[in-house]
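**Student:** next come a sequence and a model predicted from it.
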Amino acid sequence: MSIATVSYVLNGKRAVSSQVREQVLAASDALGYRVNSAAQTLRRQSSKTVGLCMTTVSTVYLRELANALDEIATENGYELVQVLTRQDPARELARVNSLLSRQVDGIVLLPSLHPQAALEAISRSSAPSVVVDRIGEDDRFSYVIVNNNKAMQDLVRHLMGTEHRRLLFVAQNLDVVTTRHRLAGLEEQARLAGGALRYQAIQRGDDEVAYATRLRHLLEQPDPPTAIIAGNSSVALSTWKALLAAENQQAVAMATFDDPDWADLCQPAMISVRVPFRTFAEATWELLMQQMEGRFDAARTIQIDAGLVVRM
C-alpha cells in the first residue's frame, strides 16, 4: 500500500475502497496515530499548545486552576487549549482524541469518574501528560493533587477548637476520590477525639430543592450539627441559600473547600480551605515540561498543601 493511499484515507481527500480504508484505520489505531491538522506543527514538530481536559468549570477551584495553568502556559510561550467533558467518559475520550489530533505538546487531564478509555488513549499516543486533582492507580501517569486528608484534618481541628462537636460534611459526590480522602481525614479526627466528635456525611447531588429539604430536616433534629463543611463552592452556595430560606443561618457555622469571593459576605463568617493555585499549576507544568523536554525519568505524585482562611 502506498504512502499516498494512506494519506488519502487519513485526510479524507480521495475516495478509496472500504477494505483499504478499514485496513488503514485499523493500523493507525493500533499505532496510536492521530492526524496532525496543523501544517506548521508538522514543520516544527511542536504546536506550542497544551491541552487542558476538565470535567467542568462550575466551581471556584476548577476556574482558578484553569486560570493559573493558562497564565503559566502564556508565560512560557504556549497556548492552553481547554475542553470540557461534563463527567461523561465518552465525551472525555472524544475530547482527548481531539486534542491528540491537534498534536498538542502535552495534556493536563482532570479526569471523570471513569477515565480509563481516555487514559488509555493518552498512553498509547505517548503524549506528555499529567493527571490533576484525582489520584488514580495507573502508575503510567504522574499526578498533582491537593492533600485533602490533611486539609480536612486541619479544618476539623480548628472547628473543634471553637467548640464544634457535631459536624455535617456535604459533598457533591461521595464517590469521588477527593471526597474519600477528605472523609478519611474526618474519620481520623473523630477517632482521635475519642467520641467527643460526631459527624455525618451526605451527598448534595443535583437536586437542590431536595437537598434544601433534607438539610432543613437535619437542622430540626434534637442534636443538629453546629457546623457544616461544604465540599466545594457550588455546594457551599446551595447550603447558604438553604440556610437563608430557613432563616437559621445564624444557628450554624459554615466552612467550605474552595474560597469563593462571596464568603466575605456571610454571617457568621465562613471558613475556607484555600488551595495555592499558582503552586499547584507550577508543579503540574514542571512535570509536563520534564516529559516534553526529555528530562523525565519516572512517574510520580506531588501533593499540594492547602491553607485555612479564617474570617472574623
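**Tutor:** Looks like it came in fine. Numbers count the residues shown, from 1 in each chain.
**Student:** please count neighbours and contacts with C-alpha atoms only from this point.
**Tutor:** Will do.
**Student:** identify the residues contacting the helix or strand containing Ile145?
**Tutor:** Using DSSP states H and E, Ile145 maps to strand 142-146. Here strand 142-146 makes contact (Cα atoms under 8 Å, 6 or more residues apart in numbering) with 129-135, 275, 280, 283-284, 287, 299-306.
**Student:** kindly recompute the last result at 6 Å.
**Tutor:** Applying Cα atoms under 6 Å, 6 or more residues apart in numbering, the external contacts of strand 142-146 come out as Val130, Val131, Val132, Asp133, Ala299, Arg300, Thr301, Ile302, Gln303, Ile304.
**Student:** show me what contacts the third one?
**Tutor:** Same thing as Val132. Leu110, Tyr143, Val144, Ile145.
**Student:** run the last query once more with 8 Å
**Tutor:** Contacts of Val132 (Cα under 8 Å, 6+ apart): Val108, Leu109, Leu110, Pro111, Tyr143, Val144, Ile145, Thr284.
**Student:** next one: the last one
**Tutor:** Each residue near Ile304 by Cα under 8 Å, 6+ apart is listed here: Val144, Ile145, Val146, Asn147, Val275, Pro276, Thr279, Phe280.
**Student:** could you rerun that using 6 Å?
**Tutor:** Applying Cα under 6 Å, 6+ apart to Ile304 gives the contacts Val146, Asn147.
**Student:** could you do Val309 as well?
**Tutor:** By Cα under 6 Å, 6+ apart, the neighbours of Val309 are Ile271, Ser272.
**Student:** mind checking how far it is from Ser272?
**Tutor:** 5 Å (Cα to Cα, to the nearest Å).
**Student:** okay, one more to line up with it:
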Amino acid sequence: MTTSKGGSGANKVPTIREVAALAGVAPGTVSNVLTGKKLVAEPLKKAVLDAIAKLDYRPNHLASSLRFGKTKSIGVVVPDMTNPFFSGLVRELEGRAAADGFQILLMSSHEEVGEEVERIKALVSRQVDGLIVAPSRDTIASSPQSTISGIPTVLIDRAFGVEEFDTVSADNDAATFTGARHLIDLGHEHITFLATAPGLANIEERVAGYKRAMEEAGLGRSANVIYGGLTIENCRSAIEQELRRADRPTAIFASAYVATLGAAKAIRAVDLAFPKDVSLLGFDDSDWMTVLRPYVSTIEQPLSELSEACWSLLVRRMTKTDVPAEHRRVACALRARESTCRLRAPKGRVSALGSK
C-alpha cells in the first residue's frame, strides 16, 4: 500500500484553483458559478460544473461566509431538549432557517442559568449570525447579556418582559382562562392548578388566567395553586399529596408539559383514573397524549405560529439592527379530548354554580 506525502495523494481535498485549471477558466469564474453573484456564459458554466463533478469539489462554505462576515448559522438555546414543546419548536425553526439558507446550532441549558451563560458564549465564539434563546429564567443574566450585545437576538417563551430584546410568547393568561372555563363548564368547582416554578413570568401569567376564570365563576375561594417545580417527579410528588386528601380536587389543570406528566403519574400512583375519578387538563400538546386511552385534553401552543413569529423577528433584526424591539403574543387552542368530563355530583348536592 502506498501513502501520500507532502499533502498529495488520494485523500487530498481539491481546491478551487484545481477546478479552474481543469475547466480552463479563472478561479473568479468558478466563484461566480458557485455564488451566482455574476452571470457566467453557459459554455463556461458547463465546463466549471463538469470540473466540479469530476474532482468531487466541495466548497468550504464556512471559510467563504467568514470572508463576508456571515456564517449563515443561528444559535438556539433551550432549557430542555427532551421537552416536546422545545424539541418541536426547534424542528419548526430548522425548517424556516433552512428555507432561508441558514443552519441551526442547538444547545441546552438544562434549566441552569450558569450553563445558559456558557452555551451562549460558545455560540457567540462560533460567530453565529443570530441567536434564539428560550431563557432558563425571566432575565438574561449580566454575563450573557453583555456577550449577546451586538448580535441579533430573539427571546422566546420566557423573559417576555425584557424590553431590550425582541420577544415571542404564548398568550398565557388567555390560554389558562380558556382551560379553566372548560373545566368549570363541566361542573368542576374544586380545580387544583399544578404550576411548575414560582417566579417564572409565563407560569405566573398562567396562574393569573386560572384565578381570573375561578373568580369570574364565583369560585375564587376554591382556587388552589400548587407549585411542583421543573421536573416530572417533583410535580408528581406535589400533586400526589393533594390527591391523597379526603377532599381531593375533582380536576387538575397542569401548567406545563412536565406538570401534565407528573399529574398523570400521581393519579396512577394513588390508584385513581382520569377522567372517572379526576379530570386532567394539560398544557402543551404531545403525540403521547393521543396514543393511549383516554386521550389527554390539553392547551396547545401553536408551534408553527410561534416559530414563524420568532424567525420573522430575527430576520428583521439581522437586516435592521436599529429598529425598536417588538413583543409578540400568540394565541393558544384548547384541545378537549377524553381526560376531562362532566362532573358527576353526589345525589342531592347542589353546586355553587347551580344545578347541573
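**Tutor:** All right, it came through fine. This structure is a prediction, so every number in the text was calculated from the model and none was measured.
**Student:** can you name the residues of the second structure that the strand holding Ile145 of the first structure overlays?
**Tutor:** Mapping strand 142-146 of the first structure onto the second structure (TM-score structural alignment) gives residues 166-170.
**Student:** quick one: average offset of that stretch versus the first structure, please.
**Tutor:** Comparison of stretch 166-170 of the second structure with the first structure after fitting gives an average deviation of 0.5 Å (mean Cα distance after the TM-score superposition for the first structure).
**Student:** contact partners for the aligned residue in the first structure for Glu189 of the second structure?
**Tutor:** Correspondence of Glu189 of the second structure to the first structure, assessed by TM-score structural alignment: Arg165. The contact partners of Arg165 of the first structure, by Cα under 6 Å, 6+ apart, come to Leu197.
**Student:** state the distance from Arg165 of the first structure to Ile271 of the first structure.
**Tutor:** 16 Å.
**Student:** next: Ala242 of the first structure.
**Tutor:** Computed as Cα to Cα, the Ala242 of the first structure to Ile271 of the first structure distance reads 18 Å.
**Student:** neighbour count winner among these two?
**Tutor:** Between Ala242 of the first structure and Ile271, counted using other Cα atoms under 10 Å, the more crowded position is Ile271 (25 against 21).
**Student:** to which residue of the second structure is that one aligned?
**Tutor:** Ile271 of the first structure maps onto Ser297 in the second structure, by TM-score structural alignment.
**Student:** so how far is Ser125 of the second structure from its match?
**Tutor:** Distance of Ser297 of the second structure to Ser125 of the second structure, given as Cα to Cα: 43 Å.
**Student:** my guess is Ser129 of the first structure contacts Ile107. True?
**Tutor:** Yes - using Cα atoms under 6 Å, Ser129 of the first structure is in contact with Ile107, at 4.6 Å.
**Student:** the more surrounded of the two?
**Tutor:** Neighbour count, other Cα under 10 Å: between Ser129 of the first structure and Ile107, Ser129 has more, with 28 against 24.
**Student:** got a list of what the residue mapped onto the more buried one from the second structure touches?
**Tutor:** If you follow Ser129 of the first structure across to the second structure using TM-score structural alignment, you land on Thr153. Thr153 of the second structure is in contact with Gly130, Leu131, Ile132, counting by Cα under 6 Å, 6+ apart.
**Student:** now list the buried members of the contacts of strand 142-146 of the first structure.
**Tutor:** The neighbour-count test (16 or more other Cα atoms under 10 Å) marks Val130, Val131, Val132, Asp133, Thr301, Ile302, Ile304 as buried among the contacts of strand 142-146 of the first structure.
**Student:** the fourth one and Asn11 of the first structure: what is the separation?
**Tutor:** Distance, Asp133 of the first structure to Asn11 of the first structure, using Cα to Cα: 36 Å.
**Student:** what's the neighbour count on Val177 of the first structure?
**Tutor:** Neighbours of Val177 of the first structure (other Cα under 10 Å): 16.
**Student:** leaving out the residues flanking it, which one is nearest to it?
**Tutor:** Leaving aside its sequence neighbours, Val177 of the first structure sits nearest to Arg134 (Cα to Cα, 6 or more residues apart in numbering; 6.2 Å).
**Student:** for Leu280 of the second structure, helix, strand, or coil?
**Tutor:** When classified by DSSP: H, G, I helix; E, B strand; the rest coil, Leu280 of the second structure comes out as strand.
**Student:** aligned partner of it in the first structure?
**Tutor:** Superposed on the first structure with TM-score structural alignment, Leu280 of the second structure falls opposite Met254.
**Student:** try Gln103 of the second structure
**Tutor:** Aligned partner of Gln103 of the second structure by TM-score structural alignment: Glu79.
**Student:** so that match sits against Ser47, correct?
**Tutor:** No - here Glu79 of the first structure does not reach Ser47: they are 9.0 Å apart, not a contact under Cα under 6 Å.
**Student:** what distance do you get for the match of Ile271 of the first structure to Ala122 of the second structure?
**Tutor:** In this view, Ser297 of the second structure and Ala122 of the second structure are 39 Å apart by Cα to Cα.
**Student:** strands of the first structure, residue ranges please.
**Tutor:** 49-54, 79-84, 106-109, 129-132, 142-146, 166-171, 198-203, 227-230, 253-257, 271-274, 301-304, 307-309 (DSSP state E).
**Student:** now those strands in TSV, with distance to Ala73 of the first structure?
**Tutor:** Listed next are the strands of the first structure as TSV, based on distance: least, Cα to Cα, whole Å:
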stretch	distance to Ala73 of the first structure
strand 49-54	8
strand 79-84	6
strand 106-109	11
strand 129-132	14
strand 142-146	17
strand 166-171	31
strand 198-203	35
strand 227-230	31
strand 253-257	26
strand 271-274	22
strand 301-304	19
strand 307-309	25
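**Student:** out of the ones you listed, which is closest to Ala38 of the first structure?
**Tutor:** Smallest distance to Ala38 of the first structure across these (Cα to Cα): 11.4 Å, for strand 49-54.
**Student:** ok so, going back, what is the nearest of the contacts of strand 142-146 of the first structure to Ala117 of the first structure?
**Tutor:** Val131 (14.0 Å).
**Student:** show me the contacts for that closest one.
**Tutor:** With Cα under 6 Å, 6+ apart, Val131 of the first structure has these contacts: Val108, Leu109, Leu110, Tyr143.
**Student:** Thr56 of the first structure: which of the residues you listed is nearest?
**Tutor:** Using Cα to Cα, the contacts of Val131 of the first structure come closest to Thr56 of the first structure at Leu110, 9.2 Å.
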